[in-house]
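Novice: Just the structure for this:
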Amino acid sequence: MAGRKIDVGAGRDALAAVSSGAAARPQLATAVRYLLQLLDEKAPGNSVEVRVPPFGAVQVVQGPRHTRGTPPNVVEMDAPTWIAVATGAQQWADAIAAGRIVASGTRADISALLPLRP
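Specialist: The predicted model follows:
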């Protein structure tokens, strides 16, 4: 993940604010980016792009490297969905069934990597 690393304390504080319902937009952004950072640490690689617009994106999972155009394996969702599946508050399959996650490509199912343990 590009950019500076989010401190564990700051990431946990942002997640706590989100879970309490008192998160301002900057805290929501920090929580999303922190969870993307944890995913990148858990499954480094370049074969799947996980997008949570407008807050961030990360390429993860070992496999064929993607360098130009739209990646062949893309997962995209909104911030509340990402936080829910990344923390285990919602199951991947339920979010897919509800149409809250758009996943395309043979490697786009990242459910085995979730939930993350901050």
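Novice: okay, CA-based contacts and neighbour counts for the rest of this
Specialist: Fine.
Novice: Checking the residue nearest in space to the middle of the chain next. Helix, strand or coil?
Specialist: For the chain, Leu36 is the residue whose C-alpha lies nearest the centre (C-alpha atoms, centre = their mean; 4.3 Å). Judged by DSSP: H, G, I helix; E, B strand; the rest coil, the three-state class of Leu36 is helix.
Novice: again with Asp40
Specialist: Asp40 is classified as helix under three-state DSSP.
Novice: For burial, what's the neighbour tally of the nearest residue to it once chain neighbours are set aside?
Specialist: Nearest residue to Asp40 in three dimensions, chain neighbours excluded: Val60, at 5.7 Å (C-alpha to C-alpha, 6 or more residues apart in numbering). Using other C-alpha atoms under 10 Å, Val60 has 22 other residues around it.
Novice: what sits against Ile96?
Specialist: Residues in contact with Ile96, defined by C-alpha atoms under 8 Å, 6 or more residues apart in numbering, are Val102.
Novice: Name the next helix or strand downstream of the helix or strand harbouring it, please.
Specialist: In the assignment (DSSP states H and E), Ile96 maps to helix 92-97. Tracing the chain past helix 92-97, the next element assigned as helix or strand by DSSP H and E is strand 101-104.
Novice: Here is a second sequence; please produce its structure as well for comparison:
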Amino acid sequence: MAKRRISHEDGMAAVAAVRATGVEGAARPVLATAVRYLLEELAELAPGNTVELRVPPFGATQCVAGPRHTRGTPPNVIETDAATWFALATGGLSWDEAVAQARLAASGARADIAPLLPILR
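Specialist: Below you'll find the model as predicted:
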């Protein structure tokens, strides 16, 4: 399991601040902290190296148990923007809605993380 870099208190404070202002109104460092914290929460909830979730430019994490990749692009990749990731992780958007609206790109047989969402319930 990856070492946590953002404390629970700091992460939840950032999440609360982004909820209060909305993603567009949040200060960039606060949004970055919230996104990274939610990525860390996902990695803790579903440890592993089978899926890589990317939220450029703020961060990425590997999660979900299964076959581990060691070189190059992993076989299961999800990429999305900060607003979509925040909404998915906090329950403001479902996985199916995000896919239908083309708000994320997911490739690979294990790239569907819908059962893990929302992270904050």
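Novice: still on that earlier bit, residue range in the second structure corresponding to the helix holding Ile96 of the first structure, please.
Specialist: With TM-score structural alignment applied, helix 92-97 of the first structure matches the range 95-100 in the second structure.
Novice: The matching stretch vs the first structure, average offset?
Specialist: Average distance, stretch 95-100 of the second structure versus aligned residues of the first structure after superposition (mean C-alpha distance after the TM-score superposition for the first structure): 0.5 Å.
Novice: how close does Val102 of the first structure sit to Thr70 of the first structure?
Specialist: Going from Val102 of the first structure to Thr70 of the first structure by C-alpha to C-alpha, to the nearest Å gives 14 Å.
Novice: Between the two, which has more neighbouring residues?
Specialist: Using other C-alpha under 10 Å as the criterion, Val102 of the first structure and Thr70 rank with Val102 on top: 14 against 9.
Novice: Would you mark the buried spots in stretch 43-59 of the first structure?
Specialist: 44-52, 55-59 (16 or more other C-alpha atoms under 10 Å).
Novice: repeat for stretch 25-40 of the second structure
Specialist: Going by neighbour count (16+ other C-alpha under 10 Å), the buried part of stretch 25-40 of the second structure is 26, 30-40.
Novice: where along the first structure do the helices fall?
Specialist: With DSSP state H, the ranges of helices along the first structure come out as 8-20, 25-42, 79-87, 92-97.
Novice: TSV for those, including distance to Arg107 of the first structure?
Specialist: Putting the helices of the first structure into TSV (distance: least, C-alpha to C-alpha, whole Å) gives the following:
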stretch	distance to Arg107 of the first structure
helix 8-20	27
helix 25-42	15
helix 79-87	17
helix 92-97	14
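Novice: and of those helices, who's closest to Leu116 of the first structure?
Specialist: helix 79-87 (5.4 Å; C-alpha to C-alpha).
Novice: same for that closest one, what does it pack against?
Specialist: Using 3 or more C-alpha pairs under 8 Å, 6 or more residues apart in numbering; DSSP states H and E, the elements in contact with helix 79-87 of the first structure are helix 25-42, helix 92-97.
Novice: That's all I had, so thanks and see you.
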